[in-house]
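Engineer: Structure for the following, please:
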Amino acid sequence: MKKKMVVLGGGESGVGTAILAQQKGYEVLVSDFGKIKETYKKVLTDFDIIWEEGGHSEASILEAEVVMKSPGIPDKAPIVKSIMAHGIPVISEIEFAARYTDAMLIGITGSNGKTTTTSLLGYLLQQANSNVGIAGNIGDSFAKMVAQQTMDTYVLEISSFQLDGVVDFAPHIAIITNITPDHLDRYEYEFEKYIAAKFKIAINQTPDDYLIYDADDPVITDWLEKHPVKSKLLPFSIHQKLEVGAYLEDNIIYINTDNNQFTMTAQKLALKGQHNTKNAMAAATVANLLNIRKATIRESLEGFQGVEHRLEQVLKIGNVKYINDSKATNVNATFYALDSMNSPTVWIVGGIDKGNDYRDLYPLVNEKVKAIICLGVDNTKLMSHFGNMVDIIIETQSMTEAVKIAYKVAEKGDNVLLSPACASFDLFENYEDRGRQFKNAVRNL
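Structural biologist: Just a heads-up that it's a prediction; the model follows:
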């Protein structure tokens, strides 16, 4: 008798897991409460994998020996509660796929910066001719890669939702970029639960493994004091000199790992802003640990062009810069974006608020923002927070309208910044869709 695996959710991680599970001899059912995209249906059909959409066949699902839950499905979904009540293990794609590869795993999590750090590290390892796969919360499904390719190393971007389903997963090198309140709606509005989820990346590490983290982040350092991990600690900081790990002094980055020192001028980093200096430090610390040539590390950090939808320069029209930061789905990410603006800014903000506290943004809005365009189904909270701070605050319901208004309001030398600080699901499919709509609207001006 084949073991039965049920995959909840027919998206990228679900379909990838189904392919790997089938290859490993499981009888597989993919079940999606909503609609499965045509492209994914075709893949499932080509692989002869049974799928259903528009609801769950509970009786069939409860016959499973293991369930992989896609990261977007909350634990409080009725079907998940039912599965757990029957004592069936519920795991994540990352947990499942890691069981079937001998590759070295590098896992990257954090509230912000994880996509940039993952992409930068992946690029760096590719420049060093490593046989590397970049997967997880970014690009291709990790499980599908494990099923179809043999890699020496995987660089995995991992969200807290993916870490929730971790049992034995233990990356050889883990990075926590930072931890700020985000997705609190999924963690009963308890910040502690969200922090604990992030630290699951290091929970199974051994003394032979490494944890790289931001030593300037009090949330991380406090947690580590109270909940020590077994792995070797490699902190990075832009404010304090460190014996091991990475630090910044007189605009020079110093990295010390296992008696191996790397140095580089921060000026030469392709990605600007303090947060990107930290992302570069985290990626370079891994590269230094892996003994990659110092010249390759420097060239990669000088040449990396950044990530789509993350402070992406779109166009300059009438000497106004249009910047797409659609990936800023929380307040902290928008804080970085506003902090990096060096001229008056028309700020497009809004979407589904995940329990945001906007007070951190007050000083930056007062200093840098000349007009606010709210782009969401419900903008009440934004209006009450920022209504008295700027002369112009306007509500819109579509990206085209928002960009047209921004075009009218902006003057020579200004920036127009899309940095929503919110999730996108009220008006858009996801943050990529939102970013692409912004870019198209700008190009159509």
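
Engineer: For the rest of this, base every contact and every neighbour count on C-alpha atoms.
Structural biologist: Noted.

Engineer: Need the distance between the two termini of stretch 371-385.
Structural biologist: Terminal residues of stretch 371-385 are spaced 14 Å apart (C-alpha to C-alpha, to the nearest Å).

Engineer: which of the residues in that stretch are buried?
Structural biologist: Across stretch 371-385, burial judged by 16 or more other C-alpha atoms under 10 Å covers 371-379, 382-383.

Engineer: How about stretch 216-226?
Structural biologist: 216, 220.

Engineer: How far does it sit from its chain's centre?
Structural biologist: 20 Å (C-alpha atoms, centre = their mean, to the nearest Å).

Engineer: List of residues touching it?
Structural biologist: 178-180, 213-215, 236-239 (C-alpha atoms under 8 Å, 6 or more residues apart in numbering).

Engineer: Now with 6 Å, please.
Structural biologist: residue 237 (C-alpha atoms under 6 Å, 6 or more residues apart in numbering).

Engineer: From residue 288, how far off is residue 249?
Structural biologist: According to C-alpha to C-alpha, residue 249 and residue 288 sit 18 Å apart.

Engineer: My error: substitute residue 294 in the last question.
Structural biologist: On the measure of C-alpha to C-alpha, residue 294 and residue 288 end up 8 Å apart.

Engineer: What of residue 437?
Structural biologist: As judged by C-alpha to C-alpha, residue 437 and residue 288 stand 39 Å apart.

Engineer: gap between the residue nearest to residue 412 when sequence neighbours are not counted and residue 131?
Structural biologist: The shortest distance from residue 412 to any non-neighbouring residue, by C-alpha to C-alpha, 6 or more residues apart in numbering, is to residue 319 (5.1 Å). Using C-alpha to C-alpha, we find residue 319 at a distance of 43 Å from residue 131.

Engineer: what's the answer for residue 245, then?
Structural biologist: 25 Å.

Engineer: hang on, residue 181 in a helix?
Structural biologist: No. Under DSSP: H, G, I helix; E, B strand; the rest coil, residue 181 falls outside any helix and is assigned coil.

Engineer: one more to line up against the first:
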Amino acid sequence: MRLVILGGGESGVGTAILGKKKGYEVFVSDFGKIKGNYKEVLIINGIAWEEEKHTEDLIFNADVVMKSPGIPDKTPIVKKLVEKGIPVISEIEFAAPYTNATIVGITGSNGKTTTTMLTHHLLKSAGLNVGLGGNIGKSFAWQIADNKYDSYVLELSSFQLDGVKNFKPHIAVITNISPDHLDRYEYNYDNYINAKFRITMNQTEDDYLLYDADDEAISAWLERHTTKAKLIPFSLTKTFNEGAYIKNNKMEIRIEQDKFTMDTDHIALEGKHNMKNAMAATSVAKLMQIRKATIRESLSNFQGVEHRLEKVLKIQNVQYINDSKATNVNATFFALDSMNTPTVWIVGGVDKGNDYNELMSLVREKVKAIICLGVDNKKIIDVFGNVVDIMVEVDNMSDAVQMGQRLTEKGDTVLLSPACASFDLFENYEDRGNQFKLAVKQL
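Structural biologist: As a prediction, the model looks like this:
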């Protein structure tokens, strides 16, 4: 059996290692350059590879192709593979049959990284032998090849779910759905929503789907479609006989005749959206039979996720916050919503079809100045130009942070929450966040 892998990054190389171990003839093809450390791994493992090209003769003889999630379906090579009837799948689909571990799969437009990290923290603190992978950390396939985890918590993007056919998590979580990545879904929101719900398509009566019952897109989908999985909702506004909710400043979780409660004041994460992430993660922990005392302790000591509302420093009584992971409007909505002081907002980057009007009421209420950090800021300026008193354009992070310092007074906040992808001025959102933190430390 010949396995061809498109993309020589973390998921590609991980799949190559698992494929080789399982007896496939493996070939890795990357249209860009393969990083040195990954190249070394391929060479050590005797895996054939090429870079900066796709040699069709070496690709079209595949029995199965694993496509890295960053490669769009409309790429010519992928279109040709589909025309030839060669299966094109994701790393998750390829790897899952090779493990008997319990899989928790977490997707959503926002909150999925925090929910994934918190869930992993809860299970690991309880002594479970649990791996963390998918869209973050080490490749899922690589972990299956190397380690023997009894369970995995996987963060799953819509791109990864597009490439699944038989994959089925025992516990699926959909944190929320809002328009994102529409450039990859023919600018059709329904296509994107359907991609997220692929997480539950193979689930049975023995499996669980946890979801945000306050989310319009999720509720509408569940009204029109069915899943065999047992539904467990969580909400900030409703209460349930079975599900998770907030009542009198307490988080209450009722699952299978058991009740768990905890004061929200004792939960380390702040903000309404993080209460939802905590409810989702705690519901998973309850389903996995984790002790209540362990859950309470883990919720109170969780450190949060880098680049997500990360408090960097307070300088001259001005708080600098790194929310570089906010790559869409909905994520920035959560960030602005949790600001309690006058805010200088650093925004901009590669726009993926954003509607900034959703932020209008928050900007009027909380934002005193906007710093545009992107190659093309026209849309942001058009929407907010008449709403804030001060609007500045900069083309590097150091200028953005220095300008932020100039525009603030004691008690203010400087918030980097770009609402956009980072690929115009930065390598990725991590690079953008790290440059912000460095610039703050140099003030």
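
Engineer: TM-score for this pair?
Structural biologist: Scored against TM-score structural alignment, normalised by the length of the second structure, the superposed chains reach a TM-score of 0.99; 443 aligned residues with a C-alpha RMSD of 0.6 Å.

Engineer: hang on, the earlier thing: so for residue 249 and residue 288 of the first structure, which residue has more residues nearby?
Structural biologist: residue 288 (19 against 14; other C-alpha atoms under 10 Å).

Engineer: Could you report the separation of the more buried one from residue 256 of the first structure?
Structural biologist: From residue 288 of the first structure to residue 256 of the first structure the distance is 8 Å (C-alpha to C-alpha).

Engineer: which bit of the second structure covers stretch 400-408 of the first structure?
Structural biologist: Using TM-score structural alignment, stretch 400-408 of the first structure lines up with residues 398-406 of the second structure.

Engineer: how about the helices in the stretch 251-400 of the second structure?
Structural biologist: 272-287, 292-301, 329-337, 360-366, 378-384, 397-407 (DSSP state H, counting those that start in this stretch).

Engineer: Need those helices in TSV (columns: distance to residue 65 of the second structure).
Structural biologist: What follows is the helices of the stretch 251-400 of the second structure, written out as TSV (distance: least, C-alpha to C-alpha, whole Å):
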stretch	distance to residue 65 of the second structure
helix 272-287	33
helix 292-301	40
helix 329-337	33
helix 360-366	44
helix 378-384	39
helix 397-407	39
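
Engineer: circling back to that earlier point, the residue nearest to residue 412 of the first structure pairs with which position in the second structure?
Structural biologist: Per TM-score structural alignment, residue 319 of the first structure is aligned with residue 317.

Engineer: end-to-end on stretch 216-230 of the second structure?
Structural biologist: So stretch 216-230 of the second structure: terminal residues 20 Å apart, C-alpha to C-alpha.

Engineer: In the first structure, point out the residues matching that stretch.
Structural biologist: Counting by TM-score structural alignment, stretch 216-230 of the second structure corresponds to 218-232 in the first structure.

Engineer: Residue 112 of the first structure -> the second structure?
Structural biologist: So residue 112 of the first structure corresponds to residue 110, using TM-score structural alignment.

Engineer: And residue 15 of the first structure, by the same measure?
Structural biologist: Taking TM-score structural alignment, residue 15 of the first structure has residue 13 as its aligned residue in the second structure.

Engineer: Going toward the C-terminus from the host helix or strand of that match, what's the next helix or strand?
Structural biologist: Taking DSSP states H and E as the criterion, residue 13 of the second structure maps to helix 10-21. Following helix 10-21 of the second structure in sequence order, the next helix or strand is strand 25-30 (DSSP H and E).

Engineer: who does that next one touch, helix- and strand-wise?
Structural biologist: If you count contacts as 3 or more C-alpha pairs under 6 Å, 6 or more residues apart in numbering; DSSP states H and E, strand 25-30 of the second structure packs onto strand 2-6, strand 48-51.

Engineer: at 7 Å instead, please
Structural biologist: Identification of packing neighbours for strand 25-30 of the second structure by 3 or more C-alpha pairs under 7 Å, 6 or more residues apart in numbering; DSSP states H and E yields strand 2-6, helix 10-21, strand 48-51.

Engineer: okay, and it goes to which residues in the first structure?
Structural biologist: Aligned by TM-score structural alignment, strand 25-30 of the second structure falls on residues 27-32 of the first structure.

Engineer: how much does that stretch stray from the second structure?
Structural biologist: Here the mean offset of stretch 27-32 of the first structure against the second structure after fitting is 0.8 Å, by mean C-alpha distance after the TM-score superposition for the first structure.

Engineer: now what about that stretch, what contacts it?
Structural biologist: Residues from elsewhere that reach stretch 27-32 of the first structure (C-alpha atoms under 7 Å, 6 or more residues apart in numbering): 2-10, 18, 21-22, 49-56.

Engineer: quick one on the thing from earlier: confirm for me that the match of residue 112 of the first structure is in contact with residue 329.
Structural biologist: No. Using C-alpha atoms under 7 Å, residue 110 of the second structure is not in contact with residue 329; the gap is 9.9 Å.

Engineer: if you go through the stretch 51-200 of the second structure in chain order, where are the strands?
Structural biologist: Assigned by DSSP state E, counting those that start in this stretch, the strands in the stretch 51-200 of the second structure fall at 64-67, 88-89, 102-107, 130-134, 151-155, 171-174.
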